[in-house]
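Asks: here's my sequence, what's the structure:
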Amino acid sequence: MQLLKQPPTTKAPAEMFTGDVWFDVVYRGEEPSRARANMVKFAPGARTAWHSHGLGQTLYIVEGIALIQSRGGEILEAHPGDVIWTPPGEEHWHGAAPGRFMSHLALWEADEVSWLEHVTEDEYQGPRTGTRCC
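Replies: You can find the predicted model right below:
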């Protein structure tokens, strides 16, 4: 067992994100491990670009309201404690709702991520499902 030294918090690159996004690497396994875990913090309205993961991705919503969309689908609104699974190769984006900060724990395997174009404002403002009231 060992206590792992954590790298400093990193600002997410503008090529892959819209708005202010910061992440902390929680775990980056070394071969033969392919495990990856990041705590990601989004300012209101901030989001990823469209992307996909070669082996899929799991998001655990920690705080705030998350918006997640698969290409061609409606926007899913998720809340703290919700878990979202995106299968391998599925193009998607995720980020914070307007007016709310959001943090999630992102879990994936390997670094096979295909980054695509930015999410447009029209896409971001699209219809939502999973909205909770009160």
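Asks: from here on, contacts and neighbour counts on C-alpha atoms
Replies: Fine.
Asks: contacts only, for A97.
Replies: P44, G45, A46, I65, A66, L67 (C-alpha atoms under 8 Å, 6 or more residues apart in numbering).
Asks: so which of these belong to strands?
Replies: Using DSSP state E to define strands, the subset of those located there is A66, L67.
Asks: neighbour-wise, which of the contacts of A97 leads?
Replies: Neighbour counts for those, by other C-alpha atoms under 10 Å, peak at A66, which reaches 30 neighbours.
Asks: ok, A66 to K41 distance?
Replies: In this view, A66 and K41 are 11 Å apart by C-alpha to C-alpha, to the nearest Å.
Asks: following up with a second sequence; could you model it the same way so I can compare the two?
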Amino acid sequence: MTMIITHPTTQAGTAGKPGSQFTGTAYPYVTMAATDGVTINTVDFTPGARTHWHHHENGQILQVLAGRGLIQSAGGPVEVLRAGDTVWIPPGETHWHGAAPDSFMVHTAISLGATSWAQPVPDADYLDPEAGTNA
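Replies: A predicted model of the protein is given here:
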């Protein structure tokens, strides 16, 4: 038996493909394909990469594994995420998440039910000066 190393750039994901729901370079790969309405993905975000606005039918759990990121719910402030943080996003709450402008971030996303995607997060919203107050 020989050791096998699989790098994020070779994982099946949406990075760089038409219809990608990310701004910037992100390497999403399925950790567990949809099973009973639950999908688990691990995503490696490069600095500045982020999801588009979206929401989940039955909510989402994010576990930040490495780096520093940002998250925002519609109408709320941009919040800073760090390795070790766990986030619960309630059903139907529109939000985005991704890496900070100067850091990578890796998270595992546990999505419950269908995901509904919307528009990209404009740079002006992503680079909200208020985000620095939460660092």
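Asks: can you calculate the TM-score here?
Replies: Superposed pair, TM-score by TM-score structural alignment, normalised by the length of structure 1: 0.84. Supporting alignment: 123 aligned residues with a C-alpha RMSD of 1.9 Å.
Asks: mind listing the strands for structure 1?
Replies: Under the criterion DSSP E, structure 1 contains strands at 10-11, 17-18, 21-28, 35-42, 47-48, 51-53, 57-64, 66-70, 75-78, 83-86, 92-96, 102-109, 113-115, 128-129.
Asks: got CSV for these, with distance to D122 of structure 1 too?
Replies: Supplementary listing: the strands of structure 1 in CSV, determined by distance: least, C-alpha to C-alpha, whole Å:
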stretch, distance to D122 of structure 1
strand 10-11, 25
strand 17-18, 14
strand 21-28, 20
strand 35-42, 19
strand 47-48, 13
strand 51-53, 17
strand 57-64, 22
strand 66-70, 13
strand 75-78, 12
strand 83-86, 22
strand 92-96, 14
strand 102-109, 20
strand 113-115, 19
strand 128-129, 13
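Asks: re the thing from before, residues that sit against both of A66 and K41 of structure 1, list them.
Replies: Shared contacts of A66 of structure 1 and K41, counting by C-alpha under 8 Å, 6+ apart, come down to M102.
Asks: spatially central residue in structure 1, please.
Replies: With the centre of structure 1 defined as its mean C-alpha position, the nearest residue by C-alpha atoms, centre = their mean is H94, 4.8 Å away.
Asks: what does it align to in structure 2?
Replies: In the superposition onto structure 2, H94 of structure 1 corresponds to H97 when matched by TM-score structural alignment.
Asks: swap in I84 of structure 1?
Replies: With TM-score structural alignment as the criterion, I84 of structure 1 matches V87.
Asks: mind listing what the closest residue to the match of H94 of structure 1 other than its chain neighbours touches?
Replies: Beyond its immediate neighbours in the sequence, the residue positioned closest to H97 of structure 2 (C-alpha to C-alpha, 6 or more residues apart in numbering) is I71, lying 4.2 Å away. Residues in contact with I71 of structure 2 (C-alpha under 8 Å, 6+ apart) are V78, E79, V80, L81, H95, W96, H97, G98.
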